[in-house]
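Asks: here are the coordinates; sequence isn't available:
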């Protein structure tokens, strides 16, 4: 075998590569009432900007004025568990460099041309440094200390086993006891599924935060630990793009042709329906596997191997063109109807009472064509809900407690200051109706949302009916609210490497300083 081997094949039956496979469900728990990119983020009050704030003051949430120091008080917490990692084999210089180093030696262009959403990719590495680094990300031996942090069945850990082609859940009630967990692992041959380990492991936090910047989509993870001669889950497919990193031991995998290409939901498939594997292989420490959503798969730990540990990194759930259209079309219809009287005409009398509405399809087709024409002639397309869902639930920057992004530093921005946007990947601009105005006619405002104050502890863990929510740790929306007249100036800052405050496209120096001070207080710009 070569030093680094990639096993590549397309989908015709019988094209399996050497060795076996099987694996557990890769679906990350999603925030309740939301989805991984296409969900609806709950709107909560965010910082409001008055026309002329007092010098040195920053608008507080709800439109009131508060001191800068109080508004941005640091809340840096030590991670619950971070063990020393081996020297990283990944490049954290940028999101692009991180992804390139993750799939190495495959080139980025080749990956997206030949594999992404198309077929699996197996990268087998005979590299002790990569294997040691992967092993440091998460190990079976880490569970004892993690259980002391207050883990709960269902929320943090699932215990399961595949029996006669079905998933058997072996969870107990309440808090996880390590001795009981180890007993189920050893005696019942149960698989341990650990949800969202990036909450505890800083190296995974770093990896997933960079991948969220790279993909512009939420990135979750699960760790699966399976004893020898056992299988955790039956053959199934997921609704996420999957990257598998083998951390400890070996795992025997089998992949099958999708019955639903690029599936939008998780589903178990019976053995008699899936046919023969298209790919079969063994993953060893340091190996990487990618496969698209909809790929049917199963995995087991071979006899003679004490256990297998792998981490599944998942992304692109509900992040398709269909999801984007569902998000964007309501705003497009609303805006177009202001200008096009055809969209404002009444539907036929008693249309809503009819069983068969086939007669109106021609009219709907005509209106959709008018919408398409309007879209081609428009400068911007609203898609605020998907944007807000992503920015609200993604990981904050991983800078460590010695470099707290929540506290602004350096000089205050003045009219002659040169400023630069920072944390570009962690902030978005949207235009939407004023959330704080209850009047029937709500004027449009500019909102700047950011993820700098998001909580690592709640990443991908939901917002309702769980312990995190009960403890008051549910994710909130953070950002600023401006009059629509500030939009061009904000675009200036976002599109320029640097800009002088006095050059901002606003009518008065007071507005220019107000904008700069507001962004500086949220740590979104730095003064050069």
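Replies: Sure, I can see it. No experiment lies behind these values; they were computed from the predicted model shown.

Asks: hey, let's count contacts and neighbours off CA atoms from now on
Replies: Noted.

Asks: If we go by neighbour counts, what in stretch 102-114 is buried?
Replies: Buried residues in stretch 102-114, counted by 16 or more other CA atoms under 10 Å: 102-103, 108, 111.

Asks: Show only the entries of those found in helices.
Replies: Residues of the buried residues of stretch 102-114 located in helices (DSSP state H): 102-103, 108, 111.

Asks: Turn these into CSV, columns for distance to residue 368.
Replies: Listed next are those as CSV, based on distance: CA to CA, whole Å:
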residue, distance to residue 368
102, 43
103, 42
108, 37
111, 36
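
Asks: Now flag whichever of these is closest to residue 469.
Replies: residue 102 (33.5 Å; CA to CA).

Asks: Now do that closest one against residue 397, distance only.
Replies: In this structure, residue 102 and residue 397 are 19 Å apart, going by CA to CA, to the nearest Å.

Asks: What of residue 330?
Replies: The gap separating residue 330 from residue 397 is 32 Å, by CA to CA.

Asks: Next: residue 246.
Replies: Distance, residue 246 to residue 397, using CA to CA: 25 Å.

Asks: okay, the two: which has more neighbours?
Replies: Between residue 246 and residue 397, residue 246 has the larger neighbour count (other CA atoms under 10 Å), namely 26 against 21.

Asks: packing partners for the one helix or strand that one maps to?
Replies: Element membership of residue 246 [criterion: DSSP states H and E] is strand 241-248. If you count contacts as 3 or more CA pairs under 8 Å, 6 or more residues apart in numbering; DSSP states H and E, strand 241-248 packs onto helix 128-137, strand 288-291, strand 307-315.

Asks: also this one, for the comparison:
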């Protein structure tokens, strides 16, 4: 029998005195979880300076020096998304791919009132990547980040809702936000606002529940489905949107049904053809319903849940050359640590992580348990052979300091 599993970023236990409390919320984590999470909007004034995460200088570097390609950027003006060809071009000898960002074209569109949207910043700007990784671990839900850079007195998008929760962090300038309650509560990822354009437009004509101007250091939380529109004020506005792609009971139900169907397809009776000339399916439906209920009782969505959860977030960075150097110079004094954001789950003798799974001998499990505390450990404490294996697998990395 396997031992009870241990997991380092359990969504039920990680939310406390972390980045959410210290940088995003003016209420306690307990009050946020009970009264606001997935329920209603929360405006937190002056909770901090976010310029260590992102800034105007970061925008210019990403657009002019990093060689980004679509879909890491899109542009919008007056509610319409601009064609990619209007701000992309090849980048010269050795870089002839046509969808690279053209900083001159971007500047011209921006000067004409278009909003710049830098997408998936958790992949392209390390301070944002580290922050979103910490927040995702605390919340137990995947987090991604976009930046919106809007010219003065302009807006990029009309009233709409998102299918994920958001934290809006005002970085520079100011922006007026007009918020309305949902027309469709808790939309799923395949239920976008464009399916309800008329209801959204009608709701936007009513009195808002929030009409406010965000200043630098303000943070606005919106559950998925809440309508919003925003317009820059008298200067360029830069804000980060942290999108929280919340797991739902429906998602778990999908995985439960998928596992049940996978079991049913192994049943020879379920694979049998129906008789020739079947016109009334009632008897067949009732029989299949009983079969399906039987396999649902046996179905286990946990493996699929963990696989999906792992695939929607990335592990912490790993430098291949630093990893090789550590492996080559490994001795008992070499300090190593668990790689960040691995979502490790020990179901002895197997360790599941975002980079795969490993099985261990019984005498190795105490060292693995110690490793899961997240602290730095000398390789000799783990055992040189075990430390070398973990380095090769990308589960541990050289200690940072």
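Replies: Structure's in. What do you need? Everything quoted here is computed from the prediction, not taken from an experiment.

Asks: tm score of chain vs chain?
Replies: The TM-score (TM-score structural alignment, normalised by the length of structure 2) is 0.72; 354 aligned residues with a CA RMSD of 4.2 Å.

Asks: By how much does the strand holding residue 246 of structure 1 deviate from structure 2 on average?
Replies: Taken against structure 2, strand 241-248 of structure 1 registers an average deviation of 0.7 Å after superposition, with mean CA distance after the TM-score superposition for structure 1.

Asks: In structure 2, which residues correspond to that strand?
Replies: Aligned by TM-score structural alignment, strand 241-248 of structure 1 falls on residues 165-172 of structure 2.

Asks: Wait, residue 69 of structure 2 touches residue 101, no?
Replies: Yes. Between residue 69 of structure 2 and residue 101 a contact is recorded at 5.7 Å, counting by CA atoms under 8 Å.

Asks: Quick check: neighbours shared by the two?
Replies: Taking CA atoms under 8 Å, 6 or more residues apart in numbering as the contact rule, residue 69 of structure 2 and residue 101 both touch residue 88.

Asks: ok, residue 118 of structure 1 - contacts?
Replies: Going by CA under 8 Å, 6+ apart, the list of residues near residue 118 of structure 1 reads residue 292.

Asks: mind checking what it lines up with in structure 2?
Replies: Using TM-score structural alignment, residue 118 of structure 1 sits opposite residue 39 in structure 2.

Asks: now what about the top helix by length along structure 1, what contacts it?
Replies: Criterion DSSP H: the longest helix present in structure 1 is helix 321-339. Helix 321-339 of structure 1 is contacted from outside by 38, 343-344, 371, 374-375, 381-386, using CA under 8 Å, 6+ apart.

Asks: Is residue 257 of structure 1 in contact with residue 278, as I believe?
Replies: Yes. With contact defined as CA under 8 Å, residue 257 of structure 1 reaches residue 278; the gap is 6.5 Å.

Asks: State the helix or strand in which residue 514 of structure 1 lies.
Replies: Using DSSP H and E, residue 514 of structure 1 sits within helix 509-521.

Asks: That helix packs against which elements?
Replies: Judged by 3+ CA pairs under 8 Å, 6+ apart, the packing partners of helix 509-521 of structure 1 are strand 57-59, strand 525-527.

Asks: Kindly present the contacts of helix 321-339 of structure 1 as JSON lines, with separate columns for secondary structure and neighbour count.
Replies: Shown next, in JSON lines, are those (DSSP: H, G, I helix; E, B strand; the rest coil; neighbours: other CA atoms under 10 Å):
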{"residue": "38", "secondary structure": "coil", "neighbour count": "26"}
{"residue": "343", "secondary structure": "helix", "neighbour count": "17"}
{"residue": "344", "secondary structure": "helix", "neighbour count": "12"}
{"residue": "371", "secondary structure": "helix", "neighbour count": "19"}
{"residue": "374", "secondary structure": "helix", "neighbour count": "17"}
{"residue": "375", "secondary structure": "helix", "neighbour count": "16"}
{"residue": "381", "secondary structure": "coil", "neighbour count": "13"}
{"residue": "382", "secondary structure": "coil", "neighbour count": "18"}
{"residue": "383", "secondary structure": "coil", "neighbour count": "21"}
{"residue": "384", "secondary structure": "helix", "neighbour count": "20"}
{"residue": "385", "secondary structure": "helix", "neighbour count": "20"}
{"residue": "386", "secondary structure": "helix", "neighbour count": "26"}
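
Asks: Pick out whichever of the residues you listed sits closest to residue 523 of structure 1.
Replies: Lowest distance from residue 523 of structure 1 to the contacts of helix 321-339 of structure 1 (CA to CA) belongs to residue 384, with 22.1 Å.

Asks: Can you name the residues that contact the closest one?
Replies: Here residue 384 of structure 1 is in contact with 327-328, 430-432 (CA under 8 Å, 6+ apart).

Asks: And it, how far from residue 209 of structure 1?
Replies: The gap separating residue 384 of structure 1 from residue 209 of structure 1 is 21 Å, by CA to CA.

Asks: How about residue 265 of structure 1?
Replies: 24 Å.

Asks: Residue 184 of structure 1 too?
Replies: For residue 184 of structure 1, the distance to residue 209 of structure 1 - CA to CA - is 33 Å.

Asks: ok, back up a step: which residues sit against the strand holding residue 246 of structure 1?
Replies: So strand 241-248 of structure 1 is contacted by 26, 117, 131, 134-139, 283-293, 307-317 (CA under 8 Å, 6+ apart).

Asks: And the helix or strand following that strand against structure 2, how far off on average?
Replies: Under the assignment DSSP H and E, the closest C-terminal helix or strand after strand 241-248 of structure 1 is strand 251-256. Strand 251-256 of structure 1, aligned to structure 2 and superposed, deviates on average by 1.1 Å (mean CA distance after the TM-score superposition for structure 1).

Asks: Show me what the helix or strand just after strand 251-256 of structure 1 is packed up against.
Replies: Counting by DSSP H and E, the next helix or strand C-terminal to strand 251-256 of structure 1 is strand 267-268. On a contact count with 3+ CA pairs under 8 Å, 6+ apart, strand 267-268 of structure 1 meets strand 236-237.

Asks: Number of residues surrounding the residue lying closest to residue 500 of structure 1 once chain neighbours are set aside?
Replies: Distances taken as CA to CA, 6 or more residues apart in numbering place residue 418 nearest to residue 500 of structure 1, at 4.2 Å, with adjacent residues excluded. When neighbours are counted by other CA under 10 Å, residue 418 of structure 1 registers 16.
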